[in-house]
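What follows is a protein structure lacking sequence information:
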């Protein structure tokens, strides 16, 4: 209720500044012990060898450096994903780079993997008191040539491996030049092969298996989705996240900020994301779990992703428009549906 009252004021201010201000405020409330401290326990899900207390997670991008994990956990999420983090710190793209489109319940961002580097993220994770399921999303530095991208992902995997419940390989952001080319069959074959080999080595070294997920774009043709699914199966990946933001505009072009460059998220992405999930589900046949993301603005939106074939869901833009109530409402609906079905 408080967020709903404050949102009109917040939306009058610069989007990126408000992002930081809101997280800082949430952090202060957490330190003052004014927030709860645990996930909502309802409709648990077991995938990737992990037990999720509920199926609603926070998508990567909101807390890039893992600086607000404890505060965000208080909102009731069943799991949290931080990042995208790169081997070296980078400033990202020039500002302004984050734009709200309220009439479409959408956001366009061209952040460009702005983050303090993987070592700082690990430091923040170590200082956190969070003991729930934590995903760490890794990417490549913008100035790393595409032919050397595998090296950056291997650096990221090695560093975060002991601290993550699972690791997400981000090859689908539209805001790092050429990154999406890693979804092409030849490049993806090379990347997944290297990562799976390193995962096996790290599992032996650390005495624990940390699952690997791959996050893909919504802007893929059916044959590309089929090829990616085949490679995910071949290399025994642990999960796939569908989807990242889209470079399409789906009717926002004529709205204020609707033609800004970057990735579009929010309500306009819902239908396309669900279509990708359904296609993946057809190819994977439950051999690899799907985490649904993109356009979850309400509890029924999340249920639609589960119905399409997802085992878990992640929210981000919906949280900006709806506030923390989105999490509790979504968990409640999925819990009720789970009870009805079981």
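Arrived safely, thanks for sending. All values derive from a computational prediction rather than experimental measurement.

only C-alpha atoms for contact and neighbour calcs from this point on.
Will do.

ranges for the helices of the stretch 101-250 of the chain?
For the stretch 101-250 of the chain, applying DSSP state H, counting those that start in this stretch gives helices covering 118-127, 149-160, 185-206, 222-234.

Deepest-packed of these, please.
helix 149-160 (a mean of 20; mean count of other C-alpha atoms under 10 Å).

Show residues contacting it.
Helix 149-160 is contacted from outside by 85-87, 118-119, 122, 136, 138-141, 144, 167, 169, 190-191, 194-195, 198-199, 202, using C-alpha atoms under 8 Å, 6 or more residues apart in numbering.

thought residue 176 was touching residue 93?
No. Taking contacts as C-alpha atoms under 8 Å, residue 176 lies outside contact range of residue 93: 9.0 Å.

Compare those two (neighbour count), which wins?
residue 176 (21 against 16; other C-alpha atoms under 10 Å).

returning to what we had before: give me the common contacts of residue 176 and residue 93.
residue 112.

mind checking how far residue 63 is from residue 81?
For residue 63, the distance to residue 81 (C-alpha to C-alpha, to the nearest Å) stands at 8 Å.

Who has more neighbours out of those two?
Comparing residue 63 with residue 81 by other C-alpha under 10 Å, the one with more neighbours is residue 81, at 26 against 22.

What strand or helix carries the more buried one?
When elements are assigned from DSSP states H and E, residue 81 belongs to strand 79-85.

got it, and residue 25?
helix 15-31.

Residues contacting that helix, please?
Counting by C-alpha under 8 Å, 6+ apart, 10, 35, 68, 70-72, 74, 97-100 sit against helix 15-31.

Check those and tell me the two furthest apart.
Pairwise distances across the contacts of helix 15-31 (C-alpha to C-alpha) peak at 30.7 Å, for the pair 35 and 97.

Surely residue 319 is in contact with residue 330?
No. The pair residue 319 / residue 330 is not scored as a contact, 11.2 Å apart, by C-alpha under 8 Å.

neighbour-wise, which of those two wins?
In this view residue 319 and residue 330 are compared by other C-alpha under 10 Å, and residue 330 has more residues nearby, 24 against 18.

That one belongs to a helix, doesn't it?
Yes. Assigned with DSSP: H, G, I helix; E, B strand; the rest coil, residue 330 falls within a helix.

So it sits against residue 296, correct?
No. With contact defined as C-alpha under 8 Å, residue 330 does not count as touching residue 296 (9.4 Å).

okay, pairing it with this:
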């Protein structure tokens, strides 16, 4: 069924199709469950990470539902958790259109959206209604700074966004790695991240929220290791995790007319580098901090490789665009089969096994 829907959506511009899909899922969340059987995870896939119980490790990455307009639909698809955002303190329109491009031959996307969102207050009002009705799964909120906020005041934006959204989140992600906000990636230093964690700690502690830091795949390997080592040794480590990775500005060989567009590249071409960053982070963390993988996951084997490399949880986005809602169930069932094949009684036993070996 999705192949027919996709053929229609792919006749539209990527952003128009995105907007129409979100609007439809927001109006009729049940439509998300029409494309395949209900996702039922085996006990082998269940785990607790940073105090939250995940029935399976597959979640929705931030960026698809920036404003939280279709949250119930993501759980109808079978995701065990969904991350909305990036949300900034004040609303902003993002970068000029066009700003989202399909690279169909590569099963990839390029985006330069620029944190377009309704702002923390409006998103918080929407989430309050969702929370009242019940979400059906774990909800993460990804926060960032406004484009016109200078970097030396960035901590004020993160604190303001968190103050609005913390009561409505199960976890929060701090985004310092989008390539589409000028200067944002300059904040990816251990010193700034630790200062930022200290600045938001009173709010985080009030709601006992786990915090994830999302890093770019384009950082040098030794810098990734330094950041992880600093975070894993910090007083925040008991409630802290790392998401590997955001989109990349690197350009491996690509196909199609949009391959030269500026922005962050996601999808299959990011898979190998994302897994490499997971492995680097896992080796540096030495079990002191959990890792969430994001980037190029299309098949159960892709997810399994990231888990064996050190990831406890796995997010998808681009695969959902190309494969449709059934990809969630395919990943869950296929991952369970791979764990059983290799004799793992639980997913936790498989996390980082290749790094340990």
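Ah, there it is. The model shown is predicted, which means the values in this text are computed figures rather than measured ones.

For the two chains, what TM-score is obtained?
Once superposed, chain against chain, the TM-score is 0.93 (TM-score structural alignment, normalised by the length of structure 1); 334 aligned residues with a C-alpha RMSD of 1.9 Å.

returning to that earlier point: if we only consider the contacts of helix 15-31 of structure 1, which is nearest to residue 113 of structure 1?
Of the contacts of helix 15-31 of structure 1, the one sitting nearest to residue 113 of structure 1 (C-alpha to C-alpha) turns out to be residue 97, at 11.4 Å.

what's the burial count for whichever residue in structure 2 pairs up with that closest one?
By TM-score structural alignment, residue 97 of structure 1 lines up with residue 99 in structure 2. For residue 99 of structure 2, the neighbour count with other C-alpha under 10 Å is 17.

need the contact list for residue 99 of structure 2.
15, 110-113, 263.

Out of those, which end up buried?
15, 110-113, 263 (16 or more other C-alpha atoms under 10 Å).

mind listing which of those residues are in strands?
110-111 (DSSP state E).

how about CSV for the buried ones among the contacts of residue 99 of structure 2, with distance to residue 28 of structure 2 added?
As requested, those are arranged in CSV below (distance: C-alpha to C-alpha, whole Å):
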residue, distance to residue 28 of structure 2
15, 20
110, 28
111, 27
112, 28
113, 26
263, 32
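
Who's the closest spatial neighbour of the spatially most central residue of structure 2, skipping the chain neighbours?
Structure 2 has residue 61 as the residue nearest its centroid, 2.8 Å off, counting by C-alpha atoms, centre = their mean. Using C-alpha to C-alpha, 6 or more residues apart in numbering and skipping residues adjacent in sequence, the residue nearest residue 61 of structure 2 is residue 315, 5.0 Å away.

Under a three-state scheme, what state does that neighbour occupy?
strand.

distance of it from residue 38 of structure 2?
Counting by C-alpha to C-alpha - residue 315 of structure 2 and residue 38 of structure 2 are separated by 19 Å.

distance of the match of residue 97 of structure 1 from residue 183 of structure 2?
Taking C-alpha to C-alpha, one finds residue 99 of structure 2 at 18 Å from residue 183 of structure 2.

what's the answer for residue 250 of structure 2, then?
Distance from residue 250 of structure 2 to residue 183 of structure 2, by C-alpha to C-alpha: 17 Å.

Residue in structure 1 paired with residue 155 of structure 2?
By TM-score structural alignment, residue 155 of structure 2 lines up with residue 150.

and the aligned partner of residue 56 of structure 2 in structure 1, what does it touch?
Aligned counterpart of residue 56 of structure 2 in structure 1: residue 54 (TM-score structural alignment). Counting by C-alpha under 8 Å, 6+ apart, residue 54 of structure 1 touches 39-45, 77-79, 331.

ok, back up a step: which member of the buried ones among the contacts of residue 99 of structure 2 is positioned nearest residue 275 of structure 2?
residue 110 (19.4 Å).

what helix or strand does the closest residue to that closest one other than its chain neighbours sit in?
Distances taken as C-alpha to C-alpha, 6+ apart place residue 265 nearest to residue 110 of structure 2, at 4.5 Å, with adjacent residues excluded. For residue 265 of structure 2, the host element (DSSP H and E) is strand 264-267.

Please name every helix or strand in contact with that strand.
Packed against strand 264-267 of structure 2, as judged by 3 or more C-alpha pairs under 8 Å, 6 or more residues apart in numbering; DSSP states H and E, are the following elements: strand 108-111, helix 318-323.

and it, how far from the chain's centre?
Strand 264-267 of structure 2 sits 12 Å away from the centroid of its parent chain (C-alpha atoms, centre = their mean, to the nearest Å).

Which stretch of structure 1 lines up against that strand?
Under TM-score structural alignment, the match for strand 264-267 of structure 2 is residues 263-266.

what about the matching stretch, how far off from structure 2?
Taken against structure 2, stretch 263-266 of structure 1 registers an average deviation of 0.3 Å after superposition, with mean C-alpha distance after the TM-score superposition for structure 1.

May I see the buried residues of that stretch?
263-266.

Equivalent analysis for stretch 138-152 of structure 1, please.
138-142, 146, 149-152.

ditto for stretch 234-247 of structure 1
In stretch 234-247 of structure 1, counting by 16+ other C-alpha under 10 Å, buried: 237-247.

Closest one of the residues you listed to residue 303 of structure 1?
Among the buried residues of stretch 234-247 of structure 1, and counting by C-alpha to C-alpha, the member closest to residue 303 of structure 1 is residue 242, at 14.7 Å.

before we move on, back to that, could you single out the most deeply buried of the helices and strands packed on strand 264-267 of structure 2?
Highest mean neighbour count among these (mean count of other C-alpha under 10 Å): strand 108-111, with a mean of 23.

what sits against the counterpart of residue 76 of structure 1 in structure 2?
When structure 2 is aligned by TM-score structural alignment, residue 76 of structure 1 is paired with residue 78. Applying C-alpha under 8 Å, 6+ apart to residue 78 of structure 2 gives the contacts 38-40, 328-329.
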